[in-house]
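Novice: Here's my sequence, what's the structure:
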Amino acid sequence: MLQFPAWKSVMISLVCLAGIVFTLPNGFYNRVEQANDARILLEQGQLLTPEEEAAVAGWPSWAPSGLVNLGLDLRGGAHLLVEVRVEDVYAERLEGLWPDLRDALRERRDTVGTIRRVERDPTELRVRIGNPEAMQAALEAAQGLTQPVVSLTGVTSRNYDVRAEGDELVVVMSDAEKTATDNRTMQQSLEIIRRRVDETGTREPTIQRQGTDRILIQVPGIGSAEELMAIIGQTAKLTFHEVERRVSSANEVAPGAIVLPSMDEQGIYYVLGRRPIVSGEDLVDAQPAFDQNGRPSVTFRFNPSGARKFGEYTTNNVGRLFATVLDGEVITAPQIREPITGGSGQITGNFNVEESTRLAILLRAGALPAEIEVLEQRTVGPELGQDSIDAGRIACIVAFVAVMVFMVLSYGLFGIFANIALILNVALMFAILSVMGATLTLPGIAGIVLTIGMAVDANVLVFERIREELRTSKGPARAIELGYEKALSAITDANITTFITAVILFAMGSGPVRGFAVTLGIGIVTSVFSAIFVTRMLVAWWYGRTRPKTIEV
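Specialist: Here you go, the predicted model:
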């Protein structure tokens, strides 16, 4: 105990100093946050306003700039619970199967006779054949288009079920394929929503699946739930179709044709080809811009496959109309004046700058595979978040002061050593949260308050052990040494079990529960370090300098 190695003292001191340095930016939260935002814009090559340049100069670039991100309940923002209409994908899958099934039946036209699609239920693909006696041949042709569905348990069934009803061939998705499609749809929706939210530059959003077809979205720092819904609520399904003709009423068209209204021209409808020439899946980039008349627009660029299809169609159809469709509305339908072979184009319409910017974000992030329906929406105002921060700050200060007073009254000088370690413990905790870029929520503050109380437990065990050793007439140096040695096992056991609990909470919980688990787990690690190493180092320094004959714990 009397020989505390110099290298160990140096290492512990450096760790504590690093904790203070990396915690420091949180004391200047707004200044550092504004400087970080301005530097991100600078890295993206954007010109900074005078205010943003002042923000960059407000915090030195060489200083640590990591911050503890504030969660929805502390910063304010938007909360949405949405339901993905996964059943909409079934009809699209069957629509995509129809051209292949039609071609397969045409190859057997001599046997099955004429074929005609029957529009009845969008979840079924029905085809009426001219020769019902050859239904078996039609069934075999349809069966040849099905694929096995592979799951963790192996091949369970085919992706489509095929049956005959009189003179009609009926194709539906199998239950196994519906389950697999639902999972793919939800995973794709999660990823696209995450990309859309990330494009807005918000910090630490919470986007997670709930149940079979629901998604929870919490975005701190955004103005309102309506603003968030404008970003993620639009399907943003972009397709390019050939225009068969323009009509003034949808009733003029035979049932089964695709008739969509014009976004700009009131009372005008377009009859479109059933299959898109190119879709938004072929886009690789989209940016807001202005057209030759100075109106807001969106420029886009295709991948090689999309550029080839786009170029071939425009080359072979000069003089015809070409419709750009977004979520069931024709944005624009210009005439093809010359082949467009460069793989890029421009979408013009009745946009303002904000709408063109948002459309570019949606197109870059990709289209949602299905529509979403809002089940719950809530806006947390920044004032409420500030109230939570103030309440959390008061709770931390009260807990801090109460624990420090108790330690001084109970253990005197040794209590002061424990209080110094407690301050360093909180600094280390915030330093780790800042470096990790973790999100602090109200339950997270509760975890910090709990950690403050638990942080002195180890010191209490050590100091009580030292008291017991002093009662057996051992010398101060020996009593201190035995106190740390005999209390170590109890300290280790208690904190390991609590840390396991924190890990389970993090693994099994979600949202606020995870925030509590993160701060609790980090607090356990830092409190053990501060109790076993920092307090012991302080006691060793004091004893080595004073060499008291007796000590009072």
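
Novice: rest of the way, CA atoms for contacts and neighbours
Specialist: Fine.

Novice: Count the residues that sit near Leu272.
Specialist: 22 (other Cα atoms under 10 Å).

Novice: Equivalent analysis for the one 3 residues further on, please.
Specialist: Close neighbours of Arg275, defined as other Cα under 10 Å, add up to 15.

Novice: Would you mind measuring from it to Leu97?
Specialist: Distance, Arg275 to Leu97, using Cα to Cα, to the nearest Å: 12 Å.

Novice: got it, and Val247?
Specialist: Look at Val247 and Leu97: by Cα to Cα, they are 29 Å apart.

Novice: secondary structure class for Thr239?
Specialist: Under DSSP: H, G, I helix; E, B strand; the rest coil, the three-state class of Thr239 is strand.

Novice: number of nearby residues for the nearest residue to it once chain neighbours are set aside?
Specialist: Counting by Cα to Cα, 6 or more residues apart in numbering, Ser279 is the residue found nearest to Thr239 once chain neighbours are left out, at 4.2 Å. Counted with other Cα under 10 Å, the neighbours of Ser279 add up to 19.

Novice: which stretch of helix or strand covers the nearest residue to Arg358 once chain neighbours are set aside?
Specialist: Distances taken as Cα to Cα, 6+ apart place Ile231 nearest to Arg358, at 7.0 Å, with adjacent residues excluded. Assigned by DSSP states H and E, Ile231 falls within helix 225-232.

Novice: Proceed likewise with the subsequent sequence, for comparison:
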Amino acid sequence: MLNRYPLWKTLMVVFALLIGGLYALPNIYGEDPAVQVTGARGASVDMSALDLVTDILSDANLSQKAVAFENGSVLVRFNDTESQIRARDLLSEQLEDEDFIVALNLAPATPRWLQSIGAQPMKLGLDLRGGVHFLMEVDMDAAMEKLLSQQEEAFRVELREARLRYRSITKTSDAVEVRLRNAEDAAEARAVLAPLHQDMTFEIDEARQTLVGEFTEARLLEVRNYAVNQNITILRNRVNELGVAEPLVQRQGANRIVVELPGVQDTARAKEILGATATLEFREVDSVVDLAAAASGRVPADSEVKFDRNGQPVVLKKRIILGGSHITDASSSADEYGRPQVNISLDSEGGSKMTAFSRNNVGKLMATVFAEYKDSGERTEDGRVILDKHEEVINQATIQTALGRNFRITGIDSQAEAMNLALLLRAGALIAPISIVEERTIGPSMGQQNIDKGMAAMLWGMAAVMLFTLVYYRRFGLFANMALLMNLILVIGLMSMIPGATMTLPGIAGIVLTVGMAVDANVLIFERIREELREGRSPQQAIHHGYANALSTIADANITTLITAIILFAVGTGAIKGFAVTLSLGIVTSMFTAIIGTRAIVNLVYGGKRIDKLSI
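Specialist: Next up is the predicted model:
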């Protein structure tokens, strides 16, 4: 028996090693600190932006490693983080009045020939590489204004249903005031509204013939907590849309949210998507109003003037037909003429409202209003960011038939803007506007010393295992060490190839455990070969029976561990998932290298020959 091994299995091992090594290669090149400049709302920048950025940095004598125009944005690479931070601050100040987003980034230094085949370094978690840190503040004043606007509309509807006449309903900073004809009507209005709004207190101002409704402290606290918690949920949805692995989104204090994103490659887009407060409002166009009169401010009490992106005035009814909170899904596509559009799906309540309105207003114009809050650059006395609300009519369409839960909006400038708008609507409209009050890159959360010790433990552990196998199993120990290196290359290559996979410090522990399990498989095989030799079999027979008889034991041990790792991944979070991913990959690769890889190496040395002795 010459113990021949099929050529295709050897070629399979070589092919797997080449592919794994190729995709593991980008990890040795590292990353450059960078600053990224992109257009707001998904718009692409042109070469003039590149020249502008270059001139600003040159005038400040700020040296850079490279400046390039990549994927519709300007990317400036630096040699150190100090230059990166200075450049970010300088560009943010100089481009403050421009329609740009300036963000910190870490750009892979991977050669273009590797990038062309999709090879990228594996994503590292916050505990290994750090990432981007955003501190966001929820605008509670805007949340209260939104709540009061809802109550103002509710009062109007409820008093009409009760056939109670009133002069006006207005909201103040903390209350809703109903002006009536006399004190008797005010008392009657309180009798109507108080049972319907038990979370409010109502007082009658007889001198002004006004009913004043204010929220209780318990209700105000509930609103504030709801605004922060719901915004956290929506931010998590947006982070998931960005495809960031193992992010941190948590509350800090009464009205602030911390977002930490490990391994983000496009921080400008992350900054825009997280900080955006975009939503849509659907309103009826007041077509009977003279636009010239509207431009001078003469509009009916129930209408107001908005502007489209060309600066043209549009008179809209104040009543909002439908808000972004009823949108359940949104996707971008192109219409029959190739123009960008966003396809909207509504929940059942929103679908009912849209159907009822459109059925009764066929032939009339309906406008789509894009609303978002932006940092005004000003601060309150206590340091809070003051946000300005920007509204823009992006679409006017004639209602030709009753609309249902699904429809589309057009009038969008670019496909990138349509994709961004769809993402924001799909993730959900923020309950209250938020502003980014602090942005920085963060170092490893567990400390560089711990990381160095973890890496050193892995390397020293591997060295000790390799030395033991080399001394104890001699030439076969060398084969096992070669398989261990193959295993490490394959794990790193797979971690780099799998989207969303993130290497964390517990992940390194998973690799260390994998190394031990890979050696365990080789020990079972080699001891079985020794046993076959002691029973008097020839070296070739011993090799053949050793691998064949040890296979079931190795499979049983590894499959049970793999099941445990899958359960950990299914029910675990954060670091536990990182450990489970590397452990699962390591189990699969260690079985491959121990059973097929070492067998291929052994047969390259001993297969097809007549030998008298094995070095084992």
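
Novice: could you point out the longest helix in the second structure?
Specialist: The longest helix of the second structure (DSSP state H) is helix 448-497.

Novice: Give me the range in the first structure that the following helix or strand past that one lines up against.
Specialist: Downstream of helix 448-497 of the second structure, the first helix or strand assigned by DSSP H and E is strand 502-503. The aligned range for strand 502-503 of the second structure in the first structure is 439-440, by TM-score structural alignment.

Novice: ok, how many other residues are close to the residue nearest to Arg358 of the first structure?
Specialist: Per other Cα under 10 Å, the neighbour tally for Ile231 of the first structure reads 20.

Novice: now the one 4 residues further on
Specialist: The tally of other residues near Thr235 of the first structure (other Cα under 10 Å) stands at 20.

Novice: Next, it: secondary structure please.
Specialist: coil.

Novice: which residues sit in contact with it?
Specialist: Thr235 of the first structure is in contact with Asp327, Ala367, Leu368, Pro369, Ala370, Glu371, Ile372, counting by Cα atoms under 8 Å, 6 or more residues apart in numbering.

Novice: ok, back up a step: after superposition, how close is the match of strand 502-503 of the second structure to the second structure?
Specialist: Relative to the matching residues in the second structure, stretch 439-440 of the first structure has an average distance of 2.0 Å after the fit, by mean Cα distance after the TM-score superposition for the first structure.

Novice: how close does the residue nearest the centre of the second structure sit to Phe579 of the second structure?
Specialist: Among the residues of the second structure, the one closest to the centroid is Val239, at 2.2 Å (Cα atoms, centre = their mean). Remark: distance between Val239 of the second structure and Phe579 of the second structure (Cα to Cα) = 22 Å.

Novice: For Phe609 of the second structure, which three-state class applies?
Specialist: Slight slip there: residue 609 of the second structure is Lys, not Phe. Going by three-state DSSP: Lys609 of the second structure is coil.

Novice: Assign a three-state SS to the residue lying closest to it once chain neighbours are set aside, would you?
Specialist: Spatial nearest neighbour of Lys609 of the second structure, excluding adjacent residues (Cα to Cα, 6+ apart): Leu2 at 5.9 Å. Under three-state DSSP, Leu2 of the second structure falls in the coil class.

Novice: Same question for Val259 of the first structure.
Specialist: Going by three-state DSSP: Val259 of the first structure is strand.

Novice: what residues does stretch 456-474 of the second structure touch?
Specialist: Residues outside stretch 456-474 of the second structure that contact it (Cα under 8 Å, 6+ apart): 476-478, 480-481, 508-509, 512, 515-516, 519, 526, 615-616.

Novice: Could you rerun that using 7 Å?
Specialist: Contact with stretch 456-474 of the second structure is made by Gly477, Leu478, Asn481, Val512, Ser615, Ile616, as judged by Cα atoms under 7 Å, 6 or more residues apart in numbering.

Novice: in it, what counts as buried?
Specialist: Buried residues in stretch 456-474 of the second structure, counted by 16 or more other Cα atoms under 10 Å: Met458, Met462, Val465, Met466, Leu467, Thr469, Leu470, Tyr473, Arg474.

Novice: Mind giving me the packing neighbours of the helix or strand where Asp285 of the first structure lies?
Specialist: Using DSSP H and E, Asp285 of the first structure sits within strand 283-290. The contact analysis (3 or more Cα pairs under 7 Å, 6 or more residues apart in numbering; DSSP states H and E) places strand 283-290 of the first structure against strand 296-302, helix 353-365.

Novice: Out of these, which gets nearest to Arg184 of the first structure?
Specialist: Nearest of those to Arg184 of the first structure, taken as Cα to Cα: helix 353-365 at 16.8 Å.

Novice: who does the one helix or strand Val197 of the first structure maps to touch, helix- and strand-wise?
Specialist: Val197 of the first structure belongs to helix 175-199 when elements are defined using DSSP H and E. With contacts defined as 3+ Cα pairs under 7 Å, 6+ apart, the packing partners of helix 175-199 of the first structure are helix 225-232, helix 353-365.

Novice: Give the buried residues for the first one.
Specialist: Residues of helix 225-232 of the first structure classed as buried under the neighbour-count rule (16+ other Cα under 10 Å) are Ala225, Glu226, Leu228, Met229, Ile231, Ile232.

Novice: angle of it against helix 353-365?
Specialist: Helix 225-232 of the first structure runs at 50 degrees relative to helix 353-365, counting by axes from the mean of the first three to the mean of the last three Cα atoms, to 10 degrees.

Novice: now helix 225-232 of the first structure, how far from the centre of its chain.
Specialist: Centre-to-centre, helix 225-232 of the first structure and its host chain are 15 Å apart (Cα atoms, centre = their mean, to the nearest Å).

Novice: Can you list the helices and strands that that helix packs against?
Specialist: Where contact means 3+ Cα pairs under 7 Å, 6+ apart, helix 225-232 of the first structure is packed against strand 77-84, helix 175-199, strand 372-380.

Novice: hmm, 10 Å instead?
Specialist: Contacts defined by 3 or more Cα pairs under 10 Å, 6 or more residues apart in numbering; DSSP states H and E place helix 225-232 of the first structure against strand 77-84, helix 175-199, strand 214-220, helix 353-365, strand 372-380.
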